[in-house]
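> Below are the sequence and a predicted model; questions follow.
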Amino acid sequence: MSGMVNEVRPQGRDELNARVRIGALAPLTRPGWQEAGRHLLAGMELAAGEVNDAGGIEGRPLELVVRDTAADPHRAAAAVDELARLGVAALAGEYHSVVARAAATRADALGLPFLCASAVLDALTEQPTPWVARLAPAQSHGWRVYADFLLAAGHRRIVVAAEPSVYWASGIRILRDHLAPRGGTVTEVDMRGATAATVCDTLADRHATVLLLLVGHPEPAVSIVRSVRRDRRLAGTLIGAPAGQPEFAAWAESLGEDGAGIPFLRYLPERLGPLGARVGTALRERLDQAPSFVAFEGYDTVTVLAEVLRAHGADRAWTPESWAGVSVDGTRGRIDFSRVPDIGVWQWAWAPVQVVDRDPARPGRFRVLRTAGATAP
């Protein structure tokens, strides 16, 4: 685990000054999605180790100072303040969109560079900022790809089971805006006052052909999936999870065969190039399981930051246009950043996007149903 520290230990001033430190944010405990956090951190650790094996940053070792956000925006903001006091050169990571937004807002206020790995919420900051960039495609981009997949498959009547969240509300709005002009309807079931039986009744009453899960895992997602699968009225209903829950092993473990055939968004190319394949093998060994797209996001995040720090210096000699000069081979394509309309941060436009599901015949295998975006080198 070269390149990582979980806690800051007392060190001499000379030793600290010799290091280049990046603050790494990830949800490592509940209620955060721990599996996503573990994959994200594994990717960041692998990249940091490779940077050090190649000589570090201008001869100085790279060190990750890891902070657990636990899916808590207030905890994330406090971590950013602490990491800034510790003198990190930049911030990396985070999976949950609402948490990343809190971290990005605080990083902007402090003038601390932050490369967000995985969060997709369009409004990552309220105002345009020169300090924040993002690798993951904006939610409006990825979820439109998902909506087009549904339309191409002939689906027009859609029900969403949703919990209260800025992220879920944004997703519903994107789906409605994209589907309505094309004859689609989106009916929302507010899970604060509903049960899995309510969802089934709504699907039947609306003659809907799709149920989208905009809810947490394991509950209420597991109960809803099992109820729909066993309701004879709903034979043939497509269940979808655009936020990507079925990507992770915990989904298959909790649902088994019921968890297959549920399309989700994944940010990988259809085929990895040589760099992606090599990193994928190393991540598999580190995780002892197949790496998710989140692990590749973590690797690319630290790889990009290392290149920026080499180019601009490790002591936060950042300028408002530093992101504009980035051009790095990542595991999923050539990464550079631009200003995208209605997106307030520097954005890689775009990472490759897939719609994928677990094969009902072999739930451990993924099927690519639709692709959009870049091609890996």
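Sure, I can see it.

> switch to C-alpha atoms for all contacts and neighbour counts from now on
Noted.

> so E270 makes contact with R370?
No. At 9.3 Å, E270 does not count as touching R370 under the criterion of CA atoms under 8 Å.

> Give me the common contacts of those two.
Taking CA atoms under 8 Å, 6 or more residues apart in numbering as the criterion, E270 and R370 both touch Q354.

> which residues touch A36?
A36 neighbours (CA under 8 Å, 6+ apart): P27, Y95, F248, V294.

> quick one: buried residues of whichever strand or helix holds it?
Per DSSP states H and E: A36 is located in helix 34-53. Using 16 or more other CA atoms under 10 Å as the test for burial, helix 34-53 gives 34-52.

> Repeat that for stretch 11-22.
Neighbour-count burial for stretch 11-22 flags R19, V20, R21, I22 (criterion: 16+ other CA under 10 Å).

> now stretch 52-63
Result for stretch 52-63 [16+ other CA under 10 Å]: buried residues N52, G56, I57, P61, L62, E63.

> The residue nearest to the last one when sequence neighbours are not counted: neighbouring residues, count only.
Across the structure, with CA to CA, 6 or more residues apart in numbering as the measure, the residue nearest E63 apart from its sequence neighbours is G3 (4.3 Å). G3 is flanked by 22 other residues according to other CA atoms under 10 Å.

> got a list of what G3 touches?
Per CA under 8 Å, 6+ apart, neighbours of G3: E45, A48, G49, N52, P61, L62, E63, L64.

> Next, format those residues as JSON lines and append distance to L283.
What follows is those, written out as JSON lines (distance: CA to CA, whole Å):
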{"residue": "E45", "distance to L283": "10"}
{"residue": "A48", "distance to L283": "13"}
{"residue": "G49", "distance to L283": "12"}
{"residue": "N52", "distance to L283": "17"}
{"residue": "P61", "distance to L283": "21"}
{"residue": "L62", "distance to L283": "19"}
{"residue": "E63", "distance to L283": "19"}
{"residue": "L64", "distance to L283": "17"}
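
> Alongside the first one, take a look at this:
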Amino acid sequence: MNTSAQPATPTAYKEGPPDGRPVLIGALAPLAPPGWAEAGRHLLAGLELAVADVNAAGGIAGRPLELVVRDTAADPGRAEAAVTELAELGVAALAGEYHSVVARAAAARADALGLPFLCSSAVLDALTDRPTELVARLAPAQSHGWRTYADHLLGAGHSRIAVATQPSVYWATGTGLLRERLAPQGGTVTELDATALAPAELCDALAEDGATALLLLVGHPDPAVPLVRAVRADERLADVLIGAPAGQPELPEWERLLGADGAGIPFLRYLPERLGPLGERVGTDLRERLGQEPSFVGHEGYDTITVLAGLLRAHGTDRARIAASWPDVEVEGTRGPIRFSRVPGTGVWQWAWPPVQVADRDPAAPDRFRVLRTG
């Protein structure tokens, strides 16, 4: 499998009889800073494992499936350039990406080029400016997951919320969703600018505000990790719940950097309460491939290739035929049956919905997770 940064000389992709030439899938993932590289590594591991399984089962009509990987490094412009390059290389479809703003740029470019794109992990509701038949998504829309998270906060008795945030359409949208869900119950959301305030200053502002929960709508590891350390060390904030709806505590790096300080911080993840046989087997294989506990992001990667391989086997590698076939998808993924429909407000074909959990790391054993709510 070719996952090198730069592939061999580009060749036009053409249909033909099985002759050993691979079927190419373009893959986008954040593999270097400032992207969340650990999330990108888990995503890529899932994509690669599924490709290996497809090829072990005979490939696509006797032809091997091959990934052509590009590192987006959380840069929308870099993602757009990668999509253009991959389209010129003749990939049959595009897969992956973790960061929502980057995926949105990739989706717009793929739509303009007529390239089918199955987005693995990004959740921003409006993944495209206009409705398109070319783009589909596995991750739930942000509004679906974050409303579940807001309901968890309310159920736990938290209606006065502060958010430490950075400038981003993703964080701004999340703040709006929380405010919209909390307001009818008398809840409030105070924004604290994590770009302008040092961790100690943000703690001062939080203590003055009187919020009972602080949500980290910021990048990982910086400033998320320093903020957790500062809040945990501040006696004034001993009873303040820290939350991270975007899922930062899911990845093993969180525990490595924060230890016990990183436990008891609820976050969103997209797993069922119990995995079926396929999910269990894929989890075991991902654990071996990664050398650490796999996250739900690895399952998203695996499910992405599972869907695309099914479309390629049924409809060939013609891009227009693939894009027309999203409503025909009916596959068993690692987290349940996958089908796509048109969900208002997304503009794309959407799996509605993958399982959603609010979970945290167990304070008694930070390497274990507790499921606090499902949605």
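That came in fine, so what should we check first? Computed from a prediction, not measured in an experiment: that's the story for all the values here.

> Would you mind reporting the TM-score between them?
The TM-score (TM-score structural alignment, normalised by the length of structure 2) is 0.96; 371 aligned residues with a CA RMSD of 1.7 Å.

> Select from the buried residues of stretch 52-63 of structure 1 every entry located in strands.
L62, E63 (DSSP state E).

> could you redo the buried residues of stretch 52-63 of structure 1 as a markdown table and give each row distance to A317 of structure 1?
Formatted as a markdown table, those follow (distance: CA to CA, whole Å):
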| residue | distance to A317 of structure 1 |
| --- | --- |
| N52 | 21 |
| G56 | 17 |
| I57 | 14 |
| P61 | 18 |
| L62 | 17 |
| E63 | 18 |
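
> For the buried residues of stretch 52-63 of structure 1, work out which two are farthest apart.
I57 and E63 (10.3 Å; CA to CA).

> Now do the contacts for the aligned partner of R101 of structure 1 in structure 2.
Under the alignment (TM-score structural alignment), R101 of structure 1 maps onto R104 of structure 2. Taking CA under 8 Å, 6+ apart as the criterion, R104 of structure 2 is in contact with P76, L124, L127, T128.

> is it true that R30 of structure 1 touches D72?
No. Taking CA under 8 Å as the definition, R30 of structure 1 is not a contact partner of D72, at 9.6 Å.

> if we can go back for a sec, need the residues touching each of I57 and E63 of structure 1.
V20.

> still on that earlier bit, host element of the match of R101 of structure 1?
helix 100-113.

> And the most centrally placed residue in structure 1, how close does it get to I174 of structure 1?
Centroid-nearest residue in structure 1: S118, 2.7 Å away (criterion: CA atoms, centre = their mean). Distance of S118 of structure 1 to I174 of structure 1, computed by CA to CA, to the nearest Å: 19 Å.

> sorry, back to before: how distant is the helix holding R104 of structure 2 from the center of its chain?
15 Å (CA atoms, centre = their mean, to the nearest Å).

> Any buried residues in that helix, and which?
S100, V101, V102, A103, R104, A105, A106, A107, A108, R109, A110, D111.

> Return the mean post-superposition distance for stretch 302-313 of structure 2 against structure 1.
Compared with structure 1 after the fit, stretch 302-313 of structure 2 shows a mean deviation of 0.5 Å (mean CA distance after the TM-score superposition for structure 1).

> Contacts for that stretch next, please.
43, 46-51, 54, 60-61, 93, 95-96, 118-120, 138, 322, 325, 329, 331, 333-334.

> can you rerun that using 7 Å?
Contact with stretch 302-313 of structure 2 is made by 46-47, 49-51, 60-61, 95, 118, 120, 322, 331, 333-334, as judged by CA atoms under 7 Å, 6 or more residues apart in numbering.

> which one of these sits closest to Q6 of structure 2?
A95 (17.2 Å).

> Now do the same for the closest one: its match in structure 1.
Checking TM-score structural alignment: A95 of structure 2 goes with A92.

> Ok, L86 of structure 2 next?
Under TM-score structural alignment, L86 of structure 2 pairs with L83 in structure 1.

> Relative to V5 of structure 1, how far out is the residue nearest to its match when sequence neighbours are not counted?
Distances taken as CA to CA, 6+ apart place G23 nearest to L83 of structure 1, at 6.2 Å, with adjacent residues excluded. Distance of G23 of structure 1 to V5 of structure 1, given as CA to CA: 10 Å.

> quick one on the thing from earlier: contact partners for the residue nearest to L83 of structure 1?
Applying CA under 7 Å, 6+ apart, the residues contacting G23 of structure 1 are L64, V65, V66, L83, V88, A90, L91, A92.

> looking at this, it is in a strand?
Yes. Counting by DSSP: H, G, I helix; E, B strand; the rest coil, G23 of structure 1 is found in a strand.

> Need the three-state assignment for V66 of structure 1.
strand.

> what's near enough to touch the corresponding residue of structure 2 for it?
With TM-score structural alignment defining the correspondence, V66 of structure 1 maps onto V69 in structure 2. Each residue near V69 of structure 2 by CA under 7 Å, 6+ apart is listed here: T3, S4, A5, G26, A27, L28.

> for the aligned partner of the last one in structure 1, what are its contacts?
In other words, L28 of structure 2. In structure 1, the residue matched to L28 of structure 2 (TM-score structural alignment) is L25. L25 of structure 1 makes contacts with V66, R67, D68, T69, A92, G93, E94, as judged by CA under 7 Å, 6+ apart.

> between those, which is nearest A314 of structure 1?
A92 (14.5 Å).

> Remind me which helix or strand the closest one belongs to.
A92 of structure 1 belongs to strand 90-93, assigned by DSSP H and E.

> all strands for the stretch 201-350 of structure 1, in order.
210-214, 238-240, 264-266, 328-330, 333-335, 338-339, 346-347 (DSSP state E, counting those that start in this stretch).

> coming back round to it: now do the shared contacts for G23 and V5 of structure 1.
Here G23 of structure 1 and V5 share the contacting residues L64, V65, V66, scored by CA under 7 Å, 6+ apart.

> Export the residues you listed as a markdown table, with columns for distance to A169 of structure 1.
What follows is the shared contacts of G23 and V5 of structure 1, written out as a markdown table (distance: CA to CA, whole Å):
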| residue | distance to A169 of structure 1 |
| --- | --- |
| L64 | 34 |
| V65 | 33 |
| V66 | 30 |
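
> Perfect, I'm done here.
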